[in-house]
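**Q** 3D model of this:
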Amino acid sequence: MALRATRNDLGENAKKVSVSVLNATLADTIDLTNCVRMAHWTLRGPNFIGLHTMLEGFYNELFATADDVAERLVQLGGTPDGTSQIVAEKSRLPAYPQATTAALAHVKELADRFASLAKSVREGIDSTDEAGDADTADLLTGLSRDLDKKVWMLEAHLGD
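**A** Predicted coordinates for the structure are as follows:
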């Protein structure tokens, strides 16, 4: 991976590890944003307005997260993998079932994907910290907390 020259004094290996982790996180975050939007647009059933409103907040927050992730990797000399074609190719999340309309089916699908991204982000925290990039590890730590909160909120809708 070729990086652009920057005045950032992190070592080359730390930059490469972080850019790789951040690009994987970016692809998954953009994909998850679109999954949440799909659910927001198509869900039907009990608790419609509450879920519809909650999911609008989720995708707006994910959009801001994707921006933070992309900007961090550019700071390190990387190029964001942010086009639709690259996201479709590189996302580690399973394809979202387009035919889903039942509110709780959407909630389950989203809970699974938020949990999957949270797990990957925690792995990225360890990788970037070990490589010596505490700032990227910190960015990912904040994202991890936010994803865990969203998993909890979605699980609460599913009940016991």
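**Q** drop to CA atoms for contacts and neighbour counts, all remaining ones
**A** Will do.
**Q** so which elements touch the longest helix anywhere in the chain?
**A** Counting residues, the longest helix found in the chain (DSSP state H) is helix 12-42. Applying 3 or more C-alpha pairs under 8 Å, 6 or more residues apart in numbering; DSSP states H and E, one finds that helix 12-42 makes contact with helix 48-75, helix 84-90, helix 103-131.
**Q** adding mean neighbour count and distance to Cys35, write these out as CSV.
**A** Output for the helices and strands packed on helix 12-42, formatted as CSV (neighbours: other C-alpha atoms under 10 Å; distance: least, C-alpha to C-alpha, whole Å):
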stretch, mean neighbour count, distance to Cys35
helix 48-75, 17, 9
helix 84-90, 14, 12
helix 103-131, 20, 7
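**Q** mind checking these for the one nearest to Asn8?
**A** Nearest to Asn8 among the helices and strands packed on helix 12-42 is helix 48-75 (7.4 Å), distances taken as C-alpha to C-alpha.
**Q** to compare against the first, here's another:
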Amino acid sequence: MGEQLHATRLDLPEEIRVAVIRLLNQSLATALDLKTQVKQAHWNVKGPQFIALHEMFDEMATELDGFVDDLAERVTALGGTALGTARIAAAQSVLAEYPTDIQDGLDHVKALAERYAPFAHHVRAAIAETDELGDADTADLYTGISRAMDKRLWFLEAHLQAAR
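**A** So this is what the prediction gives:
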């Protein structure tokens, strides 16, 4: 199957665990990438909304840290190996590269919204896929992440929906 699994008494069949582990590692890479992109915004934001955005971006990065850990731990609980280095994240992420030439707060908000939306889409698809595979626990993990991504996307978009 390509993926060497560690012995476990977990009762999900091996072929299901392998498929779920692949998906989780893709999500792990993307969540790590998104976290570093949020930190890029956190460090470099400028403008009249600086402190509010700086603090919000830091909260977002902290939240993503928790999801990164949850995703990695689910991989290992299923008998897999969590693949979470920066190089793997960069190679496997579904997100576009973050622009490094922006400073304005709303430009960062827009760039992050443009990354949260595809990650939210990825997570929703993962809910359906893991549910279809019969792994309700991983589907539930993804459901929690999905709710948080939708809420953060709402926070980001609320800044953009107001007239400048």
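**Q** so what number do they get for TM-score?
**A** Remark: TM-score between the superposed chains equals 0.97 [TM-score structural alignment, normalised by the length of structure 1]; 160 aligned residues with a C-alpha RMSD of 0.9 Å.
**Q** burial measure for Leu139 of structure 1, as a count.
**A** 17 (other C-alpha atoms under 10 Å).
**Q** could you confirm it falls within a helix?
**A** Yes. Leu139 of structure 1 forms part of a helix when assessed by DSSP: H, G, I helix; E, B strand; the rest coil.
**Q** from Val68 of structure 2, how far off is the residue mapped onto it from structure 2?
**A** Counting by TM-score structural alignment, Leu139 of structure 1 lines up with Leu141 in structure 2. From Leu141 of structure 2 across to Val68 of structure 2, the span is 11 Å (C-alpha to C-alpha, to the nearest Å).
**Q** likewise for Ala117 of structure 2?
**A** Distance from Ala117 of structure 2 to Val68 of structure 2, by C-alpha to C-alpha: 17 Å.
**Q** still on that earlier bit, what stretch of structure 2 lies opposite the longest helix of structure 1 in the alignment?
**A** So helix 12-42 of structure 1 sits over residues 14-44 in structure 2, by TM-score structural alignment.
**Q** I'd say Gly132 of structure 1 and Glu12 touch.
**A** No. Shown here, Gly132 of structure 1 and Glu12 do not form a contact pair, counting by C-alpha atoms under 8 Å, at 10.3 Å.
**Q** who's more crowded, these two?
**A** Gly132 (17 against 14).
**Q** tell me which residues touch the more buried one, please.
**A** Contacts were defined as C-alpha atoms under 8 Å, 6 or more residues apart in numbering; by that measure Gly132 of structure 1 touches Leu10, Ala14.
**Q** the helices and strands packed on helix 12-42 of structure 1: which one's closest to Lys149 of structure 1?
**A** So among the helices and strands packed on helix 12-42 of structure 1, helix 103-131 is nearest, using C-alpha to C-alpha, at 9.6 Å.
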